Every structure is written in C-alpha cells, then in structure tokens.
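The following comprises the amino acid sequence and a computationally predicted model.
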Amino acid sequence: MKKEKIIFMGTPPIARTMLERLTEADYDVVLVVTQPDRKSGRKQLLTMSAVKEYALSKGLSLFQPEDIKSDHAKIMETDADLIVTCAYGQFVPEQVLTHPRFGAVNLHASLLPKLRGGAPVHKAIINGDAETGMSMMRMVRRMDAGAVMAQCHVPISETDTAGTLFDKLAVAGGDLLIEQLPSLFDGSAVFVEQDESQATFAYTITPQEERIDLSRPLSQVYDQARGLIPFPIGHVLHEGKKVKLHQVRKKAADHDLPAGTCAGLIDDGFAIAVEGGYLLVDEIQLEGKKRTDARSFYNGVGKQWLHTRFDR
C-alpha cells in the first residue's frame, strides 16, 4: 500500500534526487511541479529540467506553470497530504503552501539560518567554509526563513567544486528527507524557529561575481574559481577577451611576480601568479573556442602570453 500523498516541487539535479528517494520509499507522488522548459547551451536548445526528465520516466503527473503565483489551480485541485520542495525556483503563494493537511516543507542546501537564497552551495565554497549541510524546514512566504525541523552536516574538502558538493548534498538531503518524514506525519517532529540575528544570504551568482578577482590571496582566488565549477564557470580577461577556468588547483609558493601574471606551465597546469602562489588551470577555454587541457593551451596561445598579465 502506498504511503502518504505528496506534491513535489523542484527543478535541478539535486531536486531530482529528492524526488527519486520519495518514489523509492513508496510515497505516493501525486503531482510533480517544475519550471517550464528553458533554452540552454550555445545552440539555445529547449531543455527540460532534471526533475521533469525523471517524472516522465516514471509516468508521474506533471505541471509546469510559468508563474505559479497566478497559475496554481492544478495544485489546489490535487488531493495531497504534504508538499515537498527543493530548489523549485519560484516563490510559492501562501494558499498553495497551506493547501495540504501537513502543509509544506523545503530541503535547502545550507545550515540555516546561514546562506539563505539561491546559491548556497556556490557561496559556501567561495566563502571558504569548512562545512555546509542540508536543512529541512517549514515553508513560509519569506525566503528560506521557516522553522527548521532537522539538519545534517556535510564537510567541504579542499578539492570540492560546486558540482561535487551538490552531489554530496543530494545524497545527504535524500537521507534526511526519508528519515524525517515519518516524524512529520506522526506529529512528533519539532520545528525550531531560526535565529534571525545569525542569518546570512547567498543570492544568485551575478555576472560580476563570475569574474575571478586575481588581486586577492591564493586561497580566496582558488575558492572563487572552484566555487563556480561546473557552472556558471569563472573567467578572467586577457586583452578584453574572456578566458574560462574549467578546472583548477592551487600551489603555494614564493615569487615576486605581479598578481595576474601568466607564469607558464607548473605541475602540468597553466599557472597564474597571485599573492601567495599560483592558481593552476588544468582546463581552459578561450572566448569563442572549445575548452582544452593546459598543455595544449600552452603549446598554442599560452606561450605567447608568458609574462603578460590578465586584465585588472
């Protein structure tokens, strides 16, 4: 016999993992709500969300409102015990959140009240945090401000990128969701209000934040670069042209080069001098070109750039 009826709302791969876990645990997912298909990539092809792909593969009922504030009748017509959301991407109106008898809960990828907002995974790495986590909370109208019922901690390694951290958080969040749902349904869950004085924010990455600041110390430059991998991908400028950094390492070292100097190949990476050492770029992409490995880049354009500096 199926368990409680759930409306699931989410869009990216981390949300897909939550939906997978719900169906695997035999909850009755009566409706899946996800963002409309969007154009993406260089060819601007119409692409469905990761959540939609999974929902279609399982034959789940699907709803993709352009604006859920004005288009939510399908949700209100659906009998459900609970709404579960994870990175849905739109503000959900109050009448929707209170529609099921158990209301709505959200899985957010930070240790709330830290890093509320749309880019908590990227910002945790960019900030140089040693750990982050998943929070399961009551959904309210204010962004990520609901009372928290459970959290789990996830360490951030020195080699994590946003991509690898998303993968870790997806597993941890799925475990948290399945562990905690029974207490929600039997009434034993305890919700604790967030301490507003401790709140910090992780707003969506801006185009300005995608440009790597080479004037900062090595650890901060490295954290910014890896925090933008595999999307949206950080870049530097060379004579006004974008140079995307797809894979990076860091190497502490003494040198007397000005920050941003192209220092050639070091440990098989294309080296950019910064305060305290070198940012080593293993995969690089020139504007309008395909991404390439460091040695191929150096044997081509890279040698000509030796001792030049990236734009400041």
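Yep, it's here. Residues are numbered from 1 along each chain as shown.

okay, CA-based contacts and neighbour counts for the rest of this
Noted.

what's the distance between residue 264 and residue 156?
Residue 264 sits 30 Å away from residue 156, going by CA to CA, to the nearest Å.

do residue 9 as well
Residue 9 is 27 Å from residue 156, where distance means CA to CA.

hold the first one in mind and look at this next one:
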Amino acid sequence: MKERIVFMGTPVFACAILKCLKEADYDVVLVVSQPDKKVGRKQLIQETPVKALAQTYGIEVFQPERIKDAYEQILRYRPDLIVTCAYGQMIPEALLHAPRHGSVNVHASLLPKLRGGAPIHKAIINGDSQSGISIMRMVKQMDAGAVMKQVAVAITQDDTMGTLSEKLAAAGGKLLLECLPLILRDEAVFIEQDESQATFAYNISKEEEKIDFTKPLQNVYDQIRGLIPSPIGYAFLNGKKIKFHAVRKKEQAHAHQNGELVGMMEGALAIACEGGYLLVEELQMEGKAKLDAKSFYNGAGRNLIGSCIM
C-alpha cells in the first residue's frame, strides 16, 4: 500500500513541488491551500495556483480560513506524511505530529538564513549571491525545524524574484524526491539548526515596496528586481505613482541629481542614481497601462525629463 501524503501549499512556487509528487506517483490524498481571494477592481474570485493544479489531478482540496480551527478534518484522511511548501498559515502542532512519518517542509533558503514568508524576495533585495532549498522538519516555531538536506542555487545579476523562484522550485522538487524515500523509511537524518545564525525574511511590507533613489545604484537595482513580478516596486514622479516592471543597471560616473529622469539611454529610460543609472525597460504610471520605455518617452515621458523621482 502506498504511503498517504497530504500536501499543503498555496502560490505558484508550491505548484512545482505538487507536480513532482504526482509525476513520481506518490499518493497525494488531499491538498490544503489558502482560501481563494478577490482580486482586481471587479473583485473577481481567483483560485490559488495550487488549488487550480490539484483540480487538474482530481485531488480533493481543503481551504480553511483558520487551519487551527479546522485541522481535525485533515486528520480524517489518515496521512502518513505531510509535505508543506509556502502554505501561508502557522500549522498546529497536533497536525504536524499526527502522521507516522511526521511533517516536512520545502523552504526556499539555506536555513537558518532567511526564515519566513519572503526568502526569495529578500535574497535578491539583500544582494545575496546565492539562495537555496532546505528540506526540514516542521515544528511550531517558524522555519526552525531540523534540516535533512540542502542545495544551493546561484543568484545572477539578471535574476528577478520571478526567475529565481523558477530555479528554486525546480531545485526544490528534485531535492524533495531525493529525500522522500529515506523519510518514508524513517532513515532520514535531520540536523538541528544553529540558532545563532538565524536571519529572517518576513513578508514584504508596503514600506519595502517604495524605492529609495537616494541609495546607491546597486541597492536600488536589487530592491526593484527583488519585487518583480510581485508586488512591484514604486516611487513618485510629479506626485503620481510610477511602478518598475523591468530594469537594468549601468555603472557610470555622472553629475545628475539622484532620482533625476535623464532620458533615453541604450533603449531604456535612464534614472540617475549614486554610481550610475537605473535603466527602466517597462514601467507603469498611476492609472495607466504598463508601457515599454520608448512608448512612454514618446508620449508623456518626453516632457518629464529633468524631473526627479522621489
């Protein structure tokens, strides 16, 4: 008889892990995901990515508002193992310890570094040269469980939160499949984390989405690409919010004021920063559609040259 697995996850990143479990023919008897949310101006209900994928496999989906008040329904599925990945709620200890093989998590950092809900965003924002995946035991404390195995993933200067997520998701699925046979035979060795080395990557706040153009070019560049494709960094231009969807950087000495909109440069809209220029390829003004830099410049942008982005 196959071991019964309950999978818990919510965003696109977690989809890769569920897909690996199914393609490896593991018996996923239930998927637990966050409740669907209303999005956009029309407040249309949008399914979580993990729910949508689970339905294509014909797996039953459970979406409790508060899992601590509803976890007993999960126990009815008699899981032998719980696998979590970016679920989004603190899971009660009674549920974590119920399966005979316990509960394991696929976390997108090299623990104990970057515990929390935004390790991929923060790795880029912090300017780190690598991230990684950790397979760990689930415990009550956030991402503090013992670690079985890790794999490092390099972060390039071209990576955004989106591209790094794709690389980490692929690495996470592969690593989990390497670990599962040992976990299900109760032969896995888990090593406790060094608490003195722990750092945290809490969910991105509204304040962290605001780009500070008084900082050096590399810091500005890292912050913006760490917020692409979501939640997207912004600043203000003539009192209107401007969002940055695609950027490059050019290191070069100049005499412009930090945040000054300089004009077109190498096919992008150049904004002066300490140490060079932020080259914006795609942007979005408040109340407007997303535009490439040339289209923006040929429209309203040409008359804004010399203005400062705050």
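Here it is on my side, so go on. Everything numeric in this text was worked out from a predicted model, so none of it was measured.

so stretch 263-273 of structure 1 matches what in structure 2?
Using TM-score structural alignment, stretch 263-273 of structure 1 lines up with residues 262-272 of structure 2.

in that stretch, what's buried?
262-264, 268-272 (16 or more other CA atoms under 10 Å).

Same question for stretch 162-181 of structure 1.
Quick answer for stretch 162-181 of structure 1 (16+ other CA under 10 Å): 162-163, 165-166, 168-170, 172-174, 176-177, 180-181.

Kindly report the same for stretch 187-207 of structure 2.
Applying a neighbour-count criterion of 16+ other CA under 10 Å, one finds 193, 200-201, 204 buried in stretch 187-207 of structure 2.

Could you list the residues in contact with it?
With contacts defined as CA atoms under 8 Å, 6 or more residues apart in numbering, stretch 187-207 of structure 2 is touched by 111-119, 121-122, 136-137, 144-149, 179, 182.

Apply 6 Å and report the result again.
With contact meaning CA atoms under 6 Å, 6 or more residues apart in numbering, stretch 187-207 of structure 2 is reached by 112-119, 146-148, 182.

so which strand or helix has residue 128 of structure 1?
Using DSSP states H and E, residue 128 of structure 1 sits in no helix or strand.

Then residue 167 of structure 1?
helix 162-186.

picking up where we left off before, JSON lines for the contacts of stretch 187-207 of structure 2, including secondary structure, neighbour count and distance to residue 4 of structure 2?
Compiled in JSON lines, these are given as follows (DSSP: H, G, I helix; E, B strand; the rest coil; neighbours: other CA atoms under 10 Å; distance: CA to CA, whole Å):
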{"residue": "112", "secondary structure": "coil", "neighbour count": "21", "distance to residue 4 of structure 2": "29"}
{"residue": "113", "secondary structure": "coil", "neighbour count": "21", "distance to residue 4 of structure 2": "31"}
{"residue": "114", "secondary structure": "coil", "neighbour count": "23", "distance to residue 4 of structure 2": "31"}
{"residue": "115", "secondary structure": "strand", "neighbour count": "20", "distance to residue 4 of structure 2": "28"}
{"residue": "116", "secondary structure": "coil", "neighbour count": "21", "distance to residue 4 of structure 2": "27"}
{"residue": "117", "secondary structure": "coil", "neighbour count": "21", "distance to residue 4 of structure 2": "27"}
{"residue": "118", "secondary structure": "coil", "neighbour count": "18", "distance to residue 4 of structure 2": "29"}
{"residue": "119", "secondary structure": "helix", "neighbour count": "25", "distance to residue 4 of structure 2": "29"}
{"residue": "146", "secondary structure": "coil", "neighbour count": "21", "distance to residue 4 of structure 2": "23"}
{"residue": "147", "secondary structure": "strand", "neighbour count": "22", "distance to residue 4 of structure 2": "22"}
{"residue": "148", "secondary structure": "strand", "neighbour count": "17", "distance to residue 4 of structure 2": "21"}
{"residue": "182", "secondary structure": "helix", "neighbour count": "12", "distance to residue 4 of structure 2": "15"}
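
got JSON lines for those, with distance to residue 242 of structure 2 too?
Shown next, in JSON lines, are those (distance: CA to CA, whole Å):
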{"residue": "112", "distance to residue 242 of structure 2": "36"}
{"residue": "113", "distance to residue 242 of structure 2": "32"}
{"residue": "114", "distance to residue 242 of structure 2": "29"}
{"residue": "115", "distance to residue 242 of structure 2": "31"}
{"residue": "116", "distance to residue 242 of structure 2": "28"}
{"residue": "117", "distance to residue 242 of structure 2": "26"}
{"residue": "118", "distance to residue 242 of structure 2": "23"}
{"residue": "119", "distance to residue 242 of structure 2": "25"}
{"residue": "146", "distance to residue 242 of structure 2": "43"}
{"residue": "147", "distance to residue 242 of structure 2": "42"}
{"residue": "148", "distance to residue 242 of structure 2": "44"}
{"residue": "182", "distance to residue 242 of structure 2": "50"}
